[in-house]
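[1] Provide a 3D model corresponding to the input given below.
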Amino acid sequence: MAPQIYTSPYPSFPIHSTSVFTRLFASRGSGDIGGFSGSLKAFVDADSGASITRAELVQLTLSFAYGLKNHPTTSLFATRGSTVLIFSPNSLAWPVVLFGSVAAGLRCTLANSAYTSAELAFQYNDSGARLILTTEDGLSVVREMFAELGLGKEEAEKRIIVLGQDLRWAGGPSAPASPASKGLLRMEDLLNRGKLDQEEKFEGSNAHETVYICYSSGTTGKPKGVETTHQNMTTLLDIVSPAFPPMTGDTVMLGILPFYHIYGIAKLVHFPFSQGCPVIIQTRFDPVKFCAAIQKYRVTLSLIVPPVLVVLARHPAVDEYDLSSVNLLFSGAAPLGRSLAQQVKDRLLSKRKGPTKLAVTQGIVCPPLSSSHMLRFAGYGLTETSPTTHVLAAEDADRKMGSIGPLLPNLEARLVEDDEGKIDAAEGQPGELWGYLNNPVATKNSITPDGWFKTGDVAIRDKDGYYYIVDRRKELIKYKGFQVPPAELESVLLTHPDIADVAVIGLESVKEATELPRAYVVHAHPEKVKSAAAKAEFARSVAKWMESKVARHKFLRGGVGVIDIIPKSAAGKILRRNLRELAKQEAARGDLGLDVKARL
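    Down below sits the predicted model:
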């Protein structure tokens, strides 16, 4: 029997083979940049108000690209196809260095700005990066990383470019350079040496070359580098557009999502620019600053994650600022519950007078994860895909609240029951055809011989073709949109001198609308933790110790449980379902001290 293949309700788009830079910046008429006036603001620093227009961004990026390719220090590391790593929180410099690197023909790998030196070292090596762009605050981690990699100080510092706090290059306020950055090359040093006449071209088959390498935790082992091509990203700009409301001249987007996350880089740095919409950049989410920026800049649209909605449902700042300009909140990166979306909508609308419109909706930006549910891009090979598969349009936000929407154009999906894809079912999860960098085994395990990518999530498709995420088969924990692989945390915990065995599961926090990693550990010397008080003290010490070993989003916020033995199968596989049952019992007794429940 032929498999049941679902298609998108939207008309398909033609696929264009060109570079990301050309697609975004090419002039389509006199004085325009990418189809919009060069005088329009492109990005604005929320705190200072410093901004860059579309025309200024072109000049800055081509100047930065020229500096990379011609500066005597960086030229050896900036040949076409080389990889540069960006290790920085959001800033006005981000679009300049990102698109400048792309214009120079480089590949960009984007690292979590909270990474430890060990985590950063893995990505630096695995991606093949040669240069690293970082802030003054990130210098200590970068230097420690290079030391761990055995690179001498003189050689290491040739590979560092500093993104400082000084915004005079964008007409903003000045700031002194930190003593720690003395002698290092700065972004500004590369902006005054000249300008490329044109960007590096990636036309035709060259559009299949990699441009971005974001890292996904996958389901086993260390994180995997996901290769996104020029054509992936340019196709995304087309297929997402039908599900988004038109971005008129009055549309203003507030950007709080981290740019190093695929959700942020795709939907904040690329998509708004392709629509002529300015983005107000905030370094990170802060409830008061978030509300203040909405009031100051009359923000109409913001891309968020579910934990932000938790804050908006309860934080007093919502009542202290005028948020009436907002007409769309778009949530992604993790499932959004119907009740939470309704709470936020009701609270925001309660402050308004007269007829108003407000949509709280969601889409899914699916990382490439291996499992048993499948989706593919119709007619495309691995290099033809893009990160977003579903978007719930604003007009459907009430009617289909809780849904991730229908398939986007050019996509096909299957919902299957078995690992081989022989049995169609009403369950499954759409995903992308993305391959894993330098990891053919993981790629092979993720993609079937006939081209379907396995996502690991379980979904329901209703009679109207709208999809609802109901569960995940994979073990991956999601903390506020960030992926936390249990195997990675377990490998770190096993380096603790007093831990003999360990397993990590995710607890669902109702209060925070996210999952919290919880570890169960076996003490190497059980006689030392016989009493309840000794176990509690050891658990606290392990959680504190872990905070020095991993990034903040990987902290053991679900706590640590000390048990006698980790349940395992005869083959040695951790029986996490047994630990989830244990967590349920602990939660029922109130032993966890958290408003949580174990994930099914």
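[2] can we go C-alpha only for contacts and neighbour counts from here?
    Fine.
[3] residues near the nearest residue to Met546 once chain neighbours are set aside, how many?
    Among residues not flanking Met546 along the chain, Phe555 sits closest, at 6.7 Å (Cα to Cα, 6 or more residues apart in numbering). The local packing of Phe555 (other Cα atoms under 10 Å) involves 22 other residues.
[4] Also Gly204?
    Using other Cα under 10 Å: Gly204 sits among 12 other residues.
[5] do Arg540 as well
    The burial count for Arg540: 16, using other Cα under 10 Å.
[6] Pull the contacting residues for the most centrally placed residue in the chain.
    By Cα atoms, centre = their mean, the mean C-alpha position of the chain lies nearest to His261, the distance being 2.3 Å. Each residue near His261 by Cα atoms under 8 Å, 6 or more residues apart in numbering is listed here: 110, 112, 214.
[7] do that again at 10 Å, thanks
    110-112, 214-216, 267, 333, 481-482 (Cα atoms under 10 Å, 6 or more residues apart in numbering).
[8] here's the other one to compare against:
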Amino acid sequence: MNISNHSSAHSPSYDVESVSPFPEIPIESLPVRNLYSHLLPLDSPFSKTSPAFIDALTEKSLSRNDLRHEAGKIAKGLNSELGLVRRKETVGIFLANGLDWAEIFLAAQRGGWPTALFASSLSSTDLSRQLELSRPEVTFTSTTLLPTLQAAYSLLLTPPSSSEIQRKTVLIDSSPNVDTQGFRTLDGLKADISLEQVELEDRQIEREGEDIAQRTSVICFSSGTEGLSKGVETTHHNLTSLMTMMKPPVFPTLDPAKDSMLGLLPFSHIYGLFKLMLLPLQHGFPMVIVPKIDLRAICHAIQTYKVTCAIVVPPILIHLASSKVVDKYDLSSLDWLLSGAASLGKDLIHKVEARFSASNTIVLQGYGLTETSPVTHILQLSDTQAHPGSIGRLIPNVEARLVDQEGKDVVPDKEGSAEGEMWIKGPNVMKGYLGNPEATRDTIDSDGWLKTGDIARVDPNGYFWLVDRRKELIKYNGHQVAPAELEILLLTHPGVADVGVVGIWSESEKSEVPRAFVAPSSTDDPLTHEAETTLILEIQDWMKTKVASHKLLRGGIVLIDQIPRSASGKILRRKLRDLASTSPGHV
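    Here you go, the predicted model:
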């Protein structure tokens, strides 16, 4: 940091802006290049033939040479078969984690095509909004997810024809249960080009500089600080800078010869993309993909591949701390677990470390946002015992400040108790929200400070703690859930007259979860207890068909006579939270 103590005859004063304790990296040393070339440089010091990604389910793997070759074939096919012009059109990926995902992503980056990342858990309604925002020229998907993609296209303001959907879709597999006639396949798209030809073209791509660096690399989707889904434009320079800023000693030192990382989190989320796709390629260690979050599969992969580190979220730690399944496997290879997406409590950290005490496995955490590509803070391995529960200190080249509700800087104190909304500045701050300059201006001020919407505090040594989430935004296990989005949807249900949604803490999930307060549609007589129960169950079942899993009303539904609103019509969420503390929701 440093929060420096300026001596005076009176009380000490502290700098209001915090900086990283690590040496700043000169701006001229931050890479100015295509993300693809940064991940797979021709002069890479790492083995070109050793596994880079391993699918724990199929036991198949891809080396760096494989990744380069397959990415080259796909990129060539996108240009020659589909007519995509380099750097112009957007490519979409609507897939679960897998080796194909890695090939396709690198192909899009090689071609300089902005890549829209759609979570495989999305409902057709959610996906349609993101398609409307990003407008991909082509989207890669599977036969399992094809019906959702087709339904999403049908919901667009100007739905494409069936033949147009076929033209814009590439399937990675086939299925006798799905009509795939007329659709192009991934294998059919790949051009017949040798690895040597790909490498020759890559020499030219490596010479790309400032022009490509400031262009959009990926479009991830975030609710920002409030409202409906926004497309976050992250540039090549955002990502290559952050990767440089995250080199040891900031990120733990890993040995490609002995270390491997477990890949659980969705690559479509910036957290999973950066930590599980980008960092392993930069640091040279293999990443073991577990396509579906299943505790037995996780433990089996750790035991089989002697995984030494894993990027997780709190629910996974809860299972590792308490499930009897863990006892059936040898997980002694695990050196550390890095948790993000939601703040961890000291109790859970201690439970996990106690469970793995024989192997001295350490739990550490970090912090970041989709809008910061994502990392801004990290707690180092050496700091975990002295600062449990802290999100750590700022990484190099990143600044932070705490701001009160009036927009004034909060002056940190010696006790580290002063709180404020955390604002962030650095080369990893996003380009902006896609097609939404107003939201971009509301989130990033004229001096480049990004308003995180999170309340935090910082101690004199630069260790940060999250205190609370901004009230309007619910963060469920790394996903951002906008109450306004759920309210708009719930108001379309015939049994709902008015509704307000807030986040409540779930001890069982160690996360915020959405709870809906519903004013039922008017009836002549008050609803009986049986009718209330029927309506609540009907709404819950209805929601399961409308939204992704992370947006379900896990906090339950409470029926009330009237939603509290201000004179201007705004929902008084504080009053709903007060009700939540005394009214158990029907789940």
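[9] Now the TM-score, please.
    For these two chains in superposition, a TM-score of 0.90 is obtained (TM-score structural alignment, normalised by the length of structure 2); 551 aligned residues with a Cα RMSD of 1.9 Å.
[10] hang on, the earlier thing: map the residue nearest to the centre of structure 1 across to structure 2 for me.
    When structure 2 is aligned by TM-score structural alignment, His261 of structure 1 is paired with His269.
[11] before we move on, the earlier item: the residue nearest to Met546 of structure 1 maps to what in structure 2?
    Match for Phe555 of structure 1 (TM-score structural alignment): Leu552.
[12] do you know how far that match is from Val326 of structure 2?
    Per Cα to Cα, to the nearest Å, Leu552 of structure 2 is found 28 Å from Val326 of structure 2.
[13] Same check on Phe105 of structure 2?
    From Phe105 of structure 2 to Val326 of structure 2 the distance is 33 Å (Cα to Cα).
[14] out of these two, which sits in the more crowded spot?
    Legend: neighbour count by other Cα under 10 Å for Phe105 of structure 2 and Val326, higher for Phe105 (27 against 18).
[15] what's the closest non-adjacent residue to whichever residue in structure 1 pairs up with that one?
    Under the alignment (TM-score structural alignment), Phe105 of structure 2 pairs with Leu98 of structure 1. In space, and not counting its chain neighbours, Leu98 of structure 1 is closest to Cys108: 7.2 Å by Cα to Cα, 6+ apart.
[16] go on, Phe356 of structure 2?
    Using Cα to Cα, 6+ apart, the closest residue to Phe356 of structure 2 is Ser332 (7.7 Å).
[17] need the contact list for that neighbour.
    302-303, 306-308, 356-361.
[18] which SS state does it fall under?
    coil (DSSP: H, G, I helix; E, B strand; the rest coil).
[19] Now which residue in structure 1 aligns to it?
    Per TM-score structural alignment, Ser332 of structure 2 is aligned with Ser324.
[20] which residue packs closest to the residue of structure 1 sitting at the aligned position of Leu466 of structure 2, ignoring adjacent ones?
    When structure 1 is aligned by TM-score structural alignment, Leu466 of structure 2 is paired with Ile469. Once flanking residues are discounted, Ile469 of structure 1 sits nearest to Ala459: 4.3 Å by Cα to Cα, 6+ apart.
[21] The one you found reaches Val470, doesn't it?
    Yes. Counting by Cα atoms under 10 Å, Val470 is a contact partner of Ala459 of structure 1 at 5.4 Å.
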